[in-house]
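Visitor: One predicted model, sequence on top.
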Amino acid sequence: MAGVGDDDTSTVAPFAQWKNDCSRTFQYYLDRSTPHPMRRWLGTLAAAAIYVLRVYCVQGFYVVTYGLGIYILNLLIGFLSPKVDPELELLDGASLPTKGSDEFKPFIRRLPEFKFWYSITKAFCVAFLMTFFSVFDVPVFWPILLCYWIVLFVLTMKRQIMHMIKYKYVPLSIGKQKYTGKRPATSTSGSRD
């Protein structure tokens, strides 16, 4: 009886070790990609182009593409939303400034950029793999799905932009803000006689 248990552990241990090694290697390269956002997004753009080319060549998998579009729209909303939403949560000091006299508080996203990128990249890879299984190729009239997705996108973005205007925040920042010092007051040279 002891021999049966030994045989099971000897076959499981190498597989577990291989899985652990693969996981560590993947995490190593994922960590190394963190400081290179431009390269990461170019890689995701390449994955998206390969997926679009695959769907175009196969002339199918429109429901998979529609689901992918809805998922990316959901991720985009999380990326553009503040971590602490003034409409939903009780404010305990960590909120967006709503008046010009309020103290500046940096915009913190609900979904950070790295997780946004990683989720989109995984979504394109999974959708690409789904195109190899005919069970996911549901026959559908794709222009209806496209029109519905566009309407959904416009309505969702309109709501998000109205939220941005109401609470006066801009989720996109380009570069680091620099302190330029006080500007000298301009004096008028007109004197009274």
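Guide: Perfect, I can see it now.

Visitor: CA atoms for contacts and neighbours, from now on please.
Guide: Will do.

Visitor: if I look at the residue positioned nearest the centre of the chain, how far off is G78?
Guide: Of all residues in the chain, the one closest to the mean position by CA atoms, centre = their mean is F116, 2.3 Å from it. Separation of F116 from G78 (CA to CA, to the nearest Å) stands at 8 Å.

Visitor: just to revisit the earlier point, for the residue nearest to the centre of the chain, which three-state class applies?
Guide: helix (DSSP: H, G, I helix; E, B strand; the rest coil).

Visitor: And the helix ranked longest in the chain, how far out from the chain middle?
Guide: In the chain, ranked by residue count with DSSP state H as the criterion, the top helix is helix 2-33. Centroid separation between helix 2-33 and its chain, computed with CA atoms, centre = their mean, to the nearest Å, is 30 Å.

Visitor: M164 contacts M157, correct?
Guide: No. M164 lies out of contact with M157 (CA atoms under 8 Å); the separation is 10.3 Å.

Visitor: putting a second one here so we can go through both:
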Amino acid sequence: MDKKLLRIKQIFLAYEGKIIPHIFWRWVFCLVLLVSYGGRIVVTKGFHVISYCLAILILNLFLRFLTPIKADLEEEELDNPVLPIRDTDEFKPFLRKLGEFGLWKNMTIATSIAFFCTFFTSLDLPVFWPVLVMYFIILFVVTMRRQIGHMIKHKYIPFDIGKAKYRGSDKK
């Protein structure tokens, strides 16, 4: 049994390695999956708790994607600067808690599981969905305010905006 499990894992990792370079098509697939899930929710007019759980999970993944690996948002007094503050400081590249591929993979798996759950009527729990929407909006605003405050405090931008241009001596 262990050999079969190891072989399945090797096959999975081989296919995973083949799709890593195709960033655009991976995200197109994820977007199509999310739109399909949204369409399924609209058609069934239910599964609001599952959608809420999926939204919370995606928010959590996105926050981990935006956060540097060494940052500690919970304990601000222990939080050390992430990027160099002065010109004499050593350059430290922005390393994320969750990389782009990990974000895509986890979002795709979570959306697939949520989509699969919509085929079981026992998981369609009765709930007043506008309360869930309001609670998610409040949670999103509060967490993003804290994340943006952390980004401003430590002067980091989690997105690549191009190659840095250095001013040096111009010897022509």
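Guide: Here it is on my side, so go on. The shown structure was predicted, so the numbers you read here are calculated from the model rather than taken from an experiment.

Visitor: picking that back up, pull out the buried residues from the longest helix of structure 1.
Guide: For helix 2-33 of structure 1, the neighbour count (16 or more other CA atoms under 10 Å) marks no residue as buried.

Visitor: Give me the next element, helix or strand, following it.
Guide: Next helix or strand after helix 2-33 of structure 1 toward the C-terminus (DSSP states H and E): helix 37-58.

Visitor: what's the mean deviation for the following helix or strand past that next one versus structure 2?
Guide: Going down the chain from helix 37-58 of structure 1, the next helix or strand is helix 62-80, by DSSP H and E. On superposition with structure 2, the average gap between helix 62-80 of structure 1 and its aligned counterparts reaches 0.5 Å (mean CA distance after the TM-score superposition for structure 1).

Visitor: Could you point out the residues of structure 2 onto which helix 62-80 of structure 1 aligns?
Guide: Aligned by TM-score structural alignment, helix 62-80 of structure 1 falls on residues 48-66 of structure 2.

Visitor: swap in stretch 145-157 of structure 1?
Guide: Aligning stretch 145-157 of structure 1 against structure 2 (TM-score structural alignment) gives residues 132-144.

Visitor: can you check stretch 42-51 of structure 1 too?
Guide: Taking TM-score structural alignment, stretch 42-51 of structure 1 hits residues 28-37 over in structure 2.

Visitor: end to end, how far does stretch 114-129 of structure 2 reach?
Guide: 17 Å.

Visitor: same question, stretch 58-72 of structure 2
Guide: 20 Å.

Visitor: contacting residues around the closest residue in space to L76 of structure 1 that isn't next to it in sequence?
Guide: Nearest residue to L76 of structure 1, sequence neighbours excluded (CA to CA, 6 or more residues apart in numbering): F116, at 7.8 Å. Neighbouring residues of F116 of structure 1 by CA atoms under 8 Å, 6 or more residues apart in numbering: 75-76, 79.

Visitor: Just the buried residues out of those, in PyMOL syntax.
Guide: Typed into PyMOL, the line below selects the buried ones among those, using 16+ other CA under 10 Å:
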select buried, resi 75+79
